[in-house]
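**Student:** heads up, no residue letters with this:
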């Protein structure tokens, strides 16, 4: 079985590389409230008389096309990103070519899951609900204003930044913003790429720091929540969803159900460079199993391998097929690296992996989506970050062992701040 992923690259095209392409025009971003009605984020006023607020809370994620008409633009940006899909020196040529070739097939996939990705809906809902909790938990940094910055789909990073300006942050007014990655486990291909993009637009729109490390007057002061793989609230949300799915099996069989934790794979070239993602995903899995008291056998597997090069395995699709052949037909797939439904869960897992298993015992645990336990976890993580006053985790100051990217070095030094910049190696 071959998954028709948006990342699938024809073998004959894998010969070269690109620089990032153009970006769509800046437009006023609308927020969606709990009922799905568009509402404009109201302007905020900076208060320098004692309050530490307002605080912009910016959810960062890959994003996805909300309609099938947005698929080609989404793919074009995705294949232009050398952090995610390194294509070498011909990337600026190959990226658009691959995007055009893949568009019709990927449009069909999004049509099959309802006409578009639900990731924007869930991201905006999760962020808005988290901010409501934060206003009560941390009144000194309130009001907390929700924003979403997607890497490859609307609202793009530059759109979010312009919205911050429109809402009273920056442009000489200062203010605080927290970049909150919605990849619980850090990878240079995901969180790293989003932070590179945020750093790029910050420099373009607000100016670079002076050689002495000083900021231009009135710029937005950024901090970063860069990873949270074993937070107790995240673990509890995953565990409860697994327990709910286990209850759908006969009681006498529940302890024999195999749990298959599935995360998006990485090229082995990235893994061998020292990317922390595999270890952090494994940490999440272990924490969840510890919460479940290791009652069930389990494995970690990897989905969405693309192209002919070596990727981290074993693959989720192959794992399911092999266990079913061996007679182990009670399996629960757990999307352990995703915070909401999107094409990898709704299409790849539900409509390909589970469909091709052709057995009622193969099921999937519900995604986190609007889970109140998960949203409380987000608020707890953010509250802890705000209380500590840290700019980023100590782990973020350490580059991968094999990293030679000057952009990565510059980005990490920026977000680490003057006091920790010397620690970035």
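**Tutor:** Alright, I've got the coordinates. None of the values given here were measured: they were computed from a predicted structure. Numbering: from 1, shown residues only.
**Student:** from here on, just use CA atoms for contacts and neighbour counts.
**Tutor:** Fine.
**Student:** now do the helices in the stretch 1-150 of the chain.
**Tutor:** Using DSSP state H, counting those that start in this stretch, the helices of the stretch 1-150 of the chain run over 71-80, 91-112, 119-137.
**Student:** tell me which of the ones you listed sits most buried.
**Tutor:** Highest mean neighbour count of these: helix 71-80, a mean of 24 (counted as mean count of other C-alpha atoms under 10 Å).
**Student:** what angle do that one and helix 91-112 make?
**Tutor:** Helix 71-80 and helix 91-112 are oriented at 140 degrees to each other (axes from the mean of the first three to the mean of the last three C-alpha atoms, to 10 degrees).
**Student:** distance check, the residue sitting furthest away from the middle of the chain against residue 327.
**Tutor:** Most distant residue from the mean C-alpha position of the chain: residue 252, 37.4 Å away (C-alpha atoms, centre = their mean). Distance check for residue 252 against residue 327: by C-alpha to C-alpha, to the nearest Å, it reads 17 Å.
**Student:** returning to that earlier point: quick one: contacts for the residue farthest from the centre of the chain?
**Tutor:** Shown in contact with residue 252 (C-alpha atoms under 8 Å, 6 or more residues apart in numbering): no residues.
**Student:** relative to residue 293, which of the helices of the stretch 1-150 of the chain is closest?
**Tutor:** helix 119-137 (28.8 Å; C-alpha to C-alpha).
**Student:** from the contact counts, what lies against that closest one?
**Tutor:** strand 31-32, strand 55-61, strand 144-150, helix 372-388 (3 or more C-alpha pairs under 8 Å, 6 or more residues apart in numbering; DSSP states H and E).
**Student:** okay if I get the ones you listed as a markdown table plus distance to residue 417?
**Tutor:** Shown next, in a markdown table, are the helices and strands packed on helix 119-137 (distance: least, C-alpha to C-alpha, whole Å):
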| stretch | distance to residue 417 |
| --- | --- |
| strand 31-32 | 31 |
| strand 55-61 | 18 |
| strand 144-150 | 22 |
| helix 372-388 | 15 |
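**Student:** would you turn these into a markdown table with mean neighbour count?
**Tutor:** Converted to a markdown table, those look like this (neighbours: other C-alpha atoms under 10 Å):
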| stretch | mean neighbour count |
| --- | --- |
| strand 31-32 | 20 |
| strand 55-61 | 24 |
| strand 144-150 | 26 |
| helix 372-388 | 18 |
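**Student:** tell me which of these lies nearest to residue 343.
**Tutor:** strand 55-61 (13.8 Å).
**Student:** quick one: the closest one to helix 119-137, angle?
**Tutor:** 150 degrees.
**Student:** one more to weigh against that first structure:
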């Protein structure tokens, strides 16, 4: 949860100067939350993308690391994770399932909106998807990025992807793309994690482990500390790790608070935020502690079991299957700890319903006070604020769904 000396998103209600490029009329007023209802033609589901065979792996990794000058020899080291699973990342299949689930939920609510799906790093590419939508006469798009938190790679880069797609296709000025708010503390996102932790804790209790002998590790992707410090708007002061770390801490905290209310025995079970999937040079500071390093230390603290919660991820893609199911579970075995990795939201009914709630919220321009948010940090903004989530290495590039820069 946010601390008393921090500025909460709902307190920044004024408009900042500056344009909101590529936006619908309802979203170009500079205000953080829309106040005018807006009809949309279609939903745009934006994903990261992943290889779908051994021959795709290196080209895919070249796309991911474009502009960094990383040689194929170094990429091949990362490629071993994908090659372990036949060169196929499950992320595309998960997004197909998510798209179908959103479409079904929209039909159940009598909302007549098609759902298009496009990726940043692999087919179907966003440029092709946006062009297809425009060819079909759909020019007012509402986007859902498959990431719940604020940082460059999990929010602003998707907004830059939207701008790039519109510019590359020549559709800027003809097609608008808005984006639903970051949904890290929406009940539909949090519920699957809470259910997973509850089931794991109960299982360890059934194995006669004392609550204080179990540690809950909420795991998310590590990012460079300089990028983390710039996550979220410039006007927020959320402590070390910026909005990215603060949002994860808040969700972990509210999840455990709910479980402790349900069962006071779990008050003795401690939790912490850990990081995984670091990929930068050793000389560059990244968010810590690493999940495997932390697991190795826990036996000396009297811990006998760990619950590993993939809090930063929507689905069981490669960095869950490899970094947690392989490396973190192996670290637990080496440390003599019992371990379980809990579920990701995937196509959990509450999660899918929550995404469609966000669509309806944006269409109706629901007031912030009436929007569901489980932490003091929410609800997050409809229109990203100035200076939000700068990429330290690249600086600012054109981006949709936010103020310039």
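**Tutor:** Looks like it came in fine. Quantities reported herein were computed from a predicted structural model and do not represent experimental measurements.
**Student:** what would you report as the TM-score here?
**Tutor:** Superposed pair, TM-score by TM-score structural alignment, normalised by the length of structure 2: 0.75. Supporting alignment: 334 aligned residues with a C-alpha RMSD of 2.7 Å.
**Student:** returning to that earlier point: Throw the helices of the stretch 1-150 of structure 1 into TSV and include distance to residue 168 of structure 1, thanks.
**Tutor:** Compiled in TSV, those are given as follows (distance: least, C-alpha to C-alpha, whole Å):
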stretch	distance to residue 168 of structure 1
helix 71-80	29
helix 91-112	36
helix 119-137	17
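**Student:** which of those helices sits closest to residue 198 of structure 1?
**Tutor:** helix 71-80 (14.9 Å).
**Student:** distance between the closest one and the chain's centre?
**Tutor:** When C-alpha coordinates are averaged (C-alpha atoms, centre = their mean, to the nearest Å), helix 71-80 of structure 1 and its chain have centres 16 Å apart.
**Student:** for stretch 374-382 of structure 1, same thing?
**Tutor:** With C-alpha atoms, centre = their mean, you get 16 Å for stretch 374-382 of structure 1.
**Student:** structure 2: matching residues for that one?
**Tutor:** Aligned by TM-score structural alignment, stretch 374-382 of structure 1 corresponds to residues 351-359 of structure 2.
**Student:** what is the mean deviation of that stretch from its aligned residues in structure 1?
**Tutor:** Following the fit onto structure 1, the mean deviation recorded for stretch 351-359 of structure 2 is 1.7 Å by mean C-alpha distance after the TM-score superposition for structure 1.
**Student:** and stretch 186-199 of structure 2, which stretch of structure 1?
**Tutor:** By TM-score structural alignment, stretch 186-199 of structure 2 lines up with residues 231-244 in structure 1.
**Student:** same check on stretch 308-326 of structure 2?
**Tutor:** Taking TM-score structural alignment, stretch 308-326 of structure 2 hits residues 333-351 over in structure 1.
**Student:** which residue comes closest to residue 114 of structure 2 once chain neighbours are left out?
**Tutor:** Once flanking residues are discounted, residue 114 of structure 2 sits nearest to residue 42: 5.1 Å by C-alpha to C-alpha, 6 or more residues apart in numbering.
**Student:** show me what contacts the one you found?
**Tutor:** 113-116, 133, 138-142.
**Student:** of these, which is the nearest to residue 200 of structure 2?
**Tutor:** Nearest to residue 200 of structure 2 among these is residue 115, at 34.6 Å by C-alpha to C-alpha.
**Student:** so who does the spatially closest residue to residue 278 of structure 2 that is not a sequence neighbour touch?
**Tutor:** Sequence neighbours aside, residue 222 is the residue nearest to residue 278 of structure 2 in space, at 5.5 Å (criterion: C-alpha to C-alpha, 6+ apart). Contacts for residue 222 of structure 2 (C-alpha under 8 Å, 6+ apart) come out as 275-278, 286-288.
**Student:** name the element the equivalent of residue 165 of structure 2 over in structure 1 belongs to?
**Tutor:** Aligning on TM-score structural alignment places residue 165 of structure 2 opposite residue 201 in structure 1. Assigned by DSSP states H and E, residue 201 of structure 1 belongs to helix 191-206.
**Student:** buried ones in whichever strand or helix holds residue 204 of structure 2?
**Tutor:** Taking DSSP H and E as the definition, residue 204 of structure 2 sits inside helix 187-206. Applying a neighbour-count criterion of 16 or more other C-alpha atoms under 10 Å, one finds 187-194, 196-198, 200-201, 204-205 buried in helix 187-206 of structure 2.
**Student:** which single one of those is nearest to residue 246 of structure 2?
**Tutor:** For those, the nearest to residue 246 of structure 2 is residue 190 (15.2 Å; C-alpha to C-alpha).
**Student:** still on that earlier bit, nearest to residue 296 of structure 1, of the helices and strands packed on helix 119-137 of structure 1?
**Tutor:** helix 372-388 (22.6 Å).
**Student:** same for the closest one, what does it pack against?
**Tutor:** helix 119-137, helix 232-246.
**Student:** now tabulate those in TSV and tack on distance to residue 425 of structure 1.
**Tutor:** Shown next, in TSV, are those (distance: least, C-alpha to C-alpha, whole Å):
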stretch	distance to residue 425 of structure 1
helix 119-137	33
helix 232-246	30
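**Student:** looking at these, which is closest to residue 219 of structure 1?
**Tutor:** When these are compared by C-alpha to C-alpha, helix 119-137 sits nearest residue 219 of structure 1, at 22.4 Å.
**Student:** for the closest one, what is the distance to the chain centroid?
**Tutor:** Offset of helix 119-137 of structure 1 from its chain centre (C-alpha atoms, centre = their mean): 15 Å.
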